[in-house]
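>>> Fold the following, please.
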Amino acid sequence: MPYWLMKSEPDEFSIHDLQRLGQARWDGVRNYQARNFLRSMLAGEQLFFYHSSCPEPGIAGIARIIAPAYADPTALDPHSHYFDSKASSEKNPWSAVDVAFVKAFSRVIPLAELKAQSALLELPLVHKGSRLSVMPVSAEQWAAILALSER
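Predicted coordinates for the structure are as follows:
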């Protein structure tokens, strides 16, 4: 079963927001490669919840996909920050998935610590200039990150 990493700015939506809600729609992805990853997700697959664009970016916990990809309604909402004037109800190029809270880590695993792990050298997150908000994580990388979360 594939694993994933998905980024969110904690000021907008954090692991603690997901914990409070229990489940939520993951929307607003406006990169075609990241969108294609969303479209390949299946219910039951797990993801690392990554806090980005904050004082200490890093992995904050785990969530689970509970519904496969569907048309992202924020693309059609003119009041949404993620509105896309080229999208229509007949042709919406953007996707969203539903996720559920699994676990918040006792600490955020900082990006610097992730970059220092030889087991994570191939993870796109640790590559300079990587800005992809949704990415696959191999089983080996998943296990290495889980081990870091238990330190």
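>>> Could you use CA atoms for every contact and neighbour count after this?
Will do.
>>> Surely Thr74 touches Phe83?
Yes. The pair formed by Thr74 and Phe83 meets the contact definition of Cα atoms under 8 Å, at 5.7 Å.
>>> and the residue of the chain positioned farthest from its centre, which of the three is it?
Distance from the C-alpha centroid of the chain peaks at Glu90, with 26.5 Å (Cα atoms, centre = their mean). Here Glu90 takes the coil state, with states given by DSSP: H, G, I helix; E, B strand; the rest coil.
>>> Show residues contacting the helix ranked longest in the chain.
Criterion DSSP state H: the longest helix present in the chain is helix 139-149. Helix 139-149 has contacts (Cα atoms under 8 Å, 6 or more residues apart in numbering) with 2-3, 105-107, 109, 114, 119-120, 123.
>>> Tell me where this structure has strands.
Counting by DSSP state E, the chain has strands at residues 3-8, 23-26, 46-51, 58-71, 95-110, 134-137.
>>> Pick the most buried one from these.
strand 46-51 (a mean of 26; mean count of other Cα atoms under 10 Å).
>>> I have a second one here; can you model it like the first so I can compare?
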Amino acid sequence: MRFWLMKSEPDEVSIDHLAALPQQTVAWFGVRNYQARNFMRDQMQLGDGVLFYHSSCAEPGIAGLAEVASAAYPDATQFDPASPYHDPQSDLQHPRWLNVDVKLVRKTRLLSLQEMRERPELADMRVLQRGNRLSITPVDPQHWQAVLTLLEGAA
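Modelled structure (predicted):
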């Protein structure tokens, strides 16, 4: 089992949106970075743990726990000219972009970016590294456990 941090802008898909969806599952669409796409394509497996992270908002941070609920498959938004994620260079025979389905495990208190930065046990977590802008990053098992401990300790 692997662990991931997946960023979503809450005005597009928040943890509350996910909780309200049928089967509490959403396609993780709109990823347009090759490294993040490759994580989904080559490394993610059913049941992998996900830290659901709200980004580009007033208070960014981990808002819940989820799991990978499908293998990677073509992201339909790349083919839709009306979508902000449309990619005219991609075609049905050779899709460039993929997504996986993500299923809610549970909403948590918000573990803010600021609080994460203050925790020495998370100091080398990828999402906290300077220059990191990836929407999907691997999470080391010790960071996963530290986040769970922080979430449980203040619940």
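>>> quick one, which of Thr74 and Phe83 of the first structure is more surrounded?
Thr74 (20 against 17; other Cα atoms under 10 Å).
>>> Map that one onto the second structure.
Here Thr74 of the first structure is matched to Thr77 in the second structure, going by TM-score structural alignment.
>>> Distance check, that match against Gln24 of the second structure.
20 Å (Cα to Cα, to the nearest Å).
>>> circling back to that earlier point, in JSON lines, list the strands of the first structure along with distance to Tyr32 of the first structure.
As requested, the strands of the first structure are exported to JSON lines (distance: least, Cα to Cα, whole Å):
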{"stretch": "strand 3-8", "distance to Tyr32 of the first structure": "14"}
{"stretch": "strand 23-26", "distance to Tyr32 of the first structure": "15"}
{"stretch": "strand 46-51", "distance to Tyr32 of the first structure": "19"}
{"stretch": "strand 58-71", "distance to Tyr32 of the first structure": "13"}
{"stretch": "strand 95-110", "distance to Tyr32 of the first structure": "10"}
{"stretch": "strand 134-137", "distance to Tyr32 of the first structure": "10"}
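>>> Which one of those lies nearest to Gln33 of the first structure?
In terms of Cα to Cα, the element of the strands of the first structure nearest to Gln33 of the first structure is strand 134-137, at 8.3 Å.
>>> Which residues does that closest one contact?
2-7, 34-35, 37-38, 123-124.
>>> okay if I get the residues you listed as TSV plus distance to Pro68 of the first structure?
Formatted as TSV, the contacts of strand 134-137 of the first structure follow (distance: Cα to Cα, whole Å):
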residue	distance to Pro68 of the first structure
Pro2	13
Tyr3	14
Trp4	14
Leu5	16
Met6	15
Lys7	18
Ala34	14
Arg35	12
Phe37	11
Leu38	8
Leu123	23
Pro124	23
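>>> nearest to Asp98 of the first structure, of those?
Closest to Asp98 of the first structure out of the contacts of strand 134-137 of the first structure is Leu38 (10.2 Å), distances taken as Cα to Cα.
>>> which residue lines up with that closest one in the second structure?
Alignment note (TM-score structural alignment): Leu38 of the first structure maps to Met40 of the second structure.
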